[in-house]
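Undergrad: Need a 3D model of the sequence below.
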Amino acid sequence: MSDNHGHHGHGHGHGVSAHADRRHLGGALALIAAFMAVEVVIGVIAGSLALISDAGHMLTDAMAIVLALVAMRIAARPPRDGFTYGLKRAEIISAQANGITLLLLAAYFTVEGVRRLIEPPHVEGLFVVVTGLAGIAVNVAATWLLSRADRSSLNVEGAFQHILNDLYAFIATTLAGVIVWLTGWARADAIAALMVAALMSKAGWGLVRAAGRVFMEAAPAEVNPAEVGRQIAALDTVVEVHDLHIWEVTSGYAALSAHVLVTPGADCHAARLAAECLLREGPGIMHTTLQVDHASPGSHAFDDDGALRRLVQHCADPHGPTHHSLRRDEMAAGDGRTGHRCTAPGE
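TA: Coordinates of the predicted model:
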């Protein structure tokens, strides 16, 4: 007997506030685009690499927000034309693109910063200070706007990281401008640009790595698949769990599928409900597909150590580790075996 269940309610959070998120991102985009144009002109006049690097970073900020807004619209489209999850992963593509642009810019400004350390050009410190202070004000406002959006979305977090790094960059640039203005030491400008490059590298790598986990179908970072398998195997009547897969469709949208074997004669429907409840209340996985079958009589037995072992292969090609029920002595003592009483969603 098999009990196949596809449960795909859309409980993940950031869809509810998508309109507010778009408004916050749009406001930040307008601020950044206006200031960026001014900064490029002043950076060229002042001969400041730190200012020009900030302007370049602000260009990627603007691109990041545009990408985020486009991705949010694409991701909101309903499933069709073979895209059974819709286009929700467009947001992860956006986050990946943001991370890559940060890394590329960091490489450029590192090379240019080192060149200027060796041969420092003349820098107008006062221009840098005034522009830097204005940049701090603009980025504080933009950071505040984006902090009000739903940062559990990797897409929004990507745009937020761009803006936050730009705020740090302006602080470094302003300090460098003060040093150049008061002491005439032009290398401070190049050092500030290198500090900005280091911050860009850190944020860019974090985004690329997080988006890469989603693309490679990894489990959410906060979920331990082995522990989830053990918890399901510890449920009442469950004998074995295999073909357990946990992945993220997009930020905040984890999905799970598994093949669960229960004792001959057990209620497959009750076992599935108990497993769904465990997954919902434990790791918070709402989107589950569980196939529940009866284990064949005599297919499992306890070995000399008291551990349950499979004698007969249930599936032709099982994937990943297999999680068995508890040891015989633990089962006799009732340790860990539970029917997992829980409330229905929304209660």
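
Undergrad: Please make it C-alpha for all contacts and neighbour counts, starting now.
TA: Noted.

Undergrad: Helix, strand or coil: sort out L261 for me.
TA: What DSSP: H, G, I helix; E, B strand; the rest coil gives for L261 is strand.

Undergrad: okay, now it: neighbour count?
TA: As a burial measure, L261 scores 26 neighbours (other Cα atoms under 10 Å).

Undergrad: Spit out the contact partners of it.
TA: L261 makes contacts with 238-241, 292-295, as judged by Cα atoms under 8 Å, 6 or more residues apart in numbering.

Undergrad: now swap in G56 and tell me
TA: With Cα under 8 Å, 6+ apart, G56 has these contacts: L105.

Undergrad: element containing it?
TA: Taking DSSP states H and E as the criterion, G56 maps to helix 49-75.

Undergrad: Helix or strand next in line after that helix, which one?
TA: Later in the chain than helix 49-75, the nearest helix or strand by DSSP H and E is helix 90-118.

Undergrad: ok now that next one, how far from the chain's centre?
TA: Chain-centre distance of helix 90-118: 19 Å, with Cα atoms, centre = their mean, to the nearest Å.

Undergrad: got the angle for it vs helix 49-75?
TA: For helix 90-118 against helix 49-75, the angle by axes from the mean of the first three to the mean of the last three Cα atoms, to 10 degrees is 170 degrees.

Undergrad: ok, then the element right after helix 90-118?
TA: Using DSSP H and E, the helix or strand that follows helix 90-118 in sequence is helix 125-147.

Undergrad: which residue ranges form the strands in the stretch 201-347 of the chain?
TA: Ranges of strands in the stretch 201-347 of the chain, per DSSP state E, counting those that start in this stretch, are 238-250, 253-262, 287-294, 300-302, 308-310, 323-324.

Undergrad: one step back: so which of the contacts of L261 would you say is closest to A198?
TA: Nearest to A198 among these, counting by Cα to Cα, is V241 at 45.2 Å.

Undergrad: run this one through as well so I can compare:
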Amino acid sequence: MSGLDHAHDRRAPHDHDHGHATGHDHGHGGHGHGHGHGVSADADRRWLAIALGLIGTFMAIEVVIGIVAQSLALISDAAHMLTDAVSIVLALIAMRLAARPARGGFTYGLKRAEILSAQANGLTLLLLALWLAYEAVRRLLDPPPVAGGLVLVTALAGIVVNVAAAWCISKANRSSLAVEGAYQHILNDLFAFIGTAVAGLIVLTTGFVQADAIATLVVVVLMVKAGYGLVRESGRIFLEAAPAHMDPDTVGDRLVGHPPVTEVHDLHIWTITSGQAALSAHVLVEPAGDCHAVRRDLERLLEKEYGITHTTLQVDHVQEALLTVGRPGEDPADPHCADAHGPVHRQGPHDH
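TA: Presented below is the predicted three-dimensional model:
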């Protein structure tokens, strides 16, 4: 294969990764990462806006009732609803930013704005859980009088509002981590209202006012679980980790098992934004192998078996790599990519 042929195989990322009109853009026509459920961005924003209206209105009412009833559970629910509203606003802003085209130094656009939103949602859940845990313990030790009947009625109304809001958000595209973050907020608030309703019923029927604080602690556990999940998932994306369900070593072994590939190294798999995995790798093939055909075959394999459509593959003949003059101090038997990033996958026993 000539040097010109190889120049074509060292494909720049924009030829495939960002939807330019080339013959290799098979993944961009139908993967629809932004809206995997076939829901348009406008519809997503409309459902989120409806949920925001429901939550904002009820939150204002609940704050007043919580103060009158002296119920920490109600006040904590109202505070949680405030974070619900903020999470939805963040999701709406992130969706607007993510829709902007790539330009200038932002070569992926602002798609990760939604990951920032999800991380903010997770952190607010964790911080709010800490505050509520402190207040609940304090009230367990020194419980104030609680108007159980008022708590029960308000909590039942809150359940209805949160079910409606959760339904609205579930109609949007939850493959977006920002939308999922808002959904987790709403879902936790729903559980909180159920706990508050039970606490109100106990206070009303038995006079056991500590039930209000105990219900709050149960909700705190749920908030920590949801918040940790969001922070962990968004953190993986920011740290360029491979998607949680994908093992890079397995992918590398699968690629090197495709004849006439002899070696795969500098294999990187990361997530651009929710549901958009990307992969780059340096692939070496046998001297008689067709670099162009191998690249096309590997792209199809990655799309079919792993759902990865954003790929940048540099394909070279192994013989040419061996003929390259190494830098001083390098092993002349294997001069190319002497400092390969990550494991090296070869035919036969794998070096990783």
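
Undergrad: Any idea what the TM-score is?
TA: Here the superposed chains carry a TM-score of 0.89, computed using TM-score structural alignment, normalised by the length of the first structure; 319 aligned residues with a Cα RMSD of 1.7 Å.

Undergrad: coming back round to it: going by neighbour count, list what's buried in the helix holding G56 of the first structure.
TA: Within helix 49-75 of the first structure, the residues that qualify as buried are 49-69, 71-75, counting by 16 or more other Cα atoms under 10 Å.

Undergrad: now do stretch 311-330 of the first structure
TA: 322-328.

Undergrad: Distance across that stretch, terminal residue to terminal residue?
TA: 21 Å (Cα to Cα, to the nearest Å).

Undergrad: Quick one: map R187 of the first structure onto the second structure.
TA: Taking TM-score structural alignment, R187 of the first structure has Q210 as its aligned residue in the second structure.

Undergrad: Repeat that for R272 of the first structure.
TA: By TM-score structural alignment, R272 of the first structure lines up with R295.

Undergrad: Pull the number of nearby residues for its match.
TA: By other Cα under 10 Å, 21 other residues sit near R295 of the second structure.

Undergrad: With V239 of the first structure instead?
TA: Neighbours around V239 of the first structure, by other Cα under 10 Å: 24.

Undergrad: cool, and Y183 of the second structure?
TA: Y183 of the second structure has 24 neighbours, counted by other Cα under 10 Å.

Undergrad: That one -> the first structure?
TA: Using TM-score structural alignment as the criterion, Y183 of the second structure maps onto F160 of the first structure.

Undergrad: show me what contacts the residue nearest to that match when sequence neighbours are not counted?
TA: With Cα to Cα, 6 or more residues apart in numbering as the criterion, F160 of the first structure has its nearest non-adjacent residue at 5.9 Å, and that residue is L146. Neighbour list for L146 of the first structure: 21, 24-25, 28, 156, 159-160 [criterion: Cα under 8 Å, 6+ apart].

Undergrad: Counterpart of L146 of the first structure over in the second structure?
TA: Looks like L146 of the first structure aligns to I169 there (TM-score structural alignment).

Undergrad: repeat for R89 of the first structure
TA: Using TM-score structural alignment, R89 of the first structure pairs with R112 in the second structure.

Undergrad: Distance-wise, check N155 of the first structure relative to R310 of the first structure.
TA: Counting by Cα to Cα - N155 of the first structure and R310 of the first structure are separated by 44 Å.

Undergrad: what sits against the aligned partner of T60 of the first structure in the second structure?
TA: With the correspondence set by TM-score structural alignment, T60 of the first structure lines up against T83 in the second structure. The contact partners of T83 of the second structure, by Cα under 8 Å, 6+ apart, come to 121, 124-125, 185.

Undergrad: got it, and A106 of the first structure?
TA: Neighbours of A106 of the first structure in contact, by Cα under 8 Å, 6+ apart: 196-198, 200-201.

Undergrad: Show the buried residues in those.
TA: 196-198, 200-201.

Undergrad: Secondary structure added to those, as JSON lines?
TA: Output for those, formatted as JSON lines (three-state DSSP):
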{"residue": "V196", "secondary structure": "helix"}
{"residue": "A197", "secondary structure": "helix"}
{"residue": "A198", "secondary structure": "helix"}
{"residue": "M200", "secondary structure": "helix"}
{"residue": "S201", "secondary structure": "helix"}
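
Undergrad: just these now: which is nearest A226 of the first structure?
TA: S201 (32.5 Å).

Undergrad: Tell me how far the closest residue to A172 of the second structure other than its chain neighbours lies from A51 of the second structure.
TA: Among residues not flanking A172 of the second structure along the chain, D44 sits closest, at 4.6 Å (Cα to Cα, 6+ apart). The spacing between D44 of the second structure and A51 of the second structure, counted by Cα to Cα, is 11 Å.

Undergrad: which of those two has more neighbours?
TA: Neighbours per residue (other Cα under 10 Å) separate D44 of the second structure from A51, with A51 holding more: 25 against 21.

Undergrad: in what helix or strand does that one lie?
TA: Per DSSP H and E: helix 41-69 holds A51 of the second structure.

Undergrad: distance from that helix to the first structure after superposition?
TA: Taken against the first structure, helix 41-69 of the second structure registers an average deviation of 0.4 Å after superposition, with mean Cα distance after the TM-score superposition for the first structure.

Undergrad: which residues of the first structure does that helix align to?
TA: The aligned range for helix 41-69 of the second structure is 18-46, by TM-score structural alignment.

Undergrad: Could you list the buried residues of that stretch?
TA: 18, 21-22, 24-26, 28-29, 32-33, 35-36, 39-40, 42-43, 46.

Undergrad: same question, stretch 313-327 of the second structure
TA: 313-318, 321, 326.

Undergrad: Check stretch 143-155 of the first structure too.
TA: For stretch 143-155 of the first structure, by 16+ other Cα under 10 Å, it's 143-147, 149-151, 153-155.

Undergrad: circling back to that earlier point, nearest to L278 of the first structure among the contacts of L261 of the first structure?
TA: Taking these together and measuring to L278 of the first structure by Cα to Cα, the closest member is V238, at 13.1 Å.

Undergrad: How about the counterpart of the closest one in the second structure: what's its closest non-neighbour residue?
TA: Under the alignment (TM-score structural alignment), V238 of the first structure maps onto V261 of the second structure. Excluding the flanking residues, the one nearest V261 of the second structure by Cα to Cα, 6+ apart is V285, at 4.2 Å.

Undergrad: Repeat that for G6 of the first structure.
TA: Using Cα to Cα, 6+ apart and skipping residues adjacent in sequence, the residue nearest G6 of the first structure is T289, 4.7 Å away.
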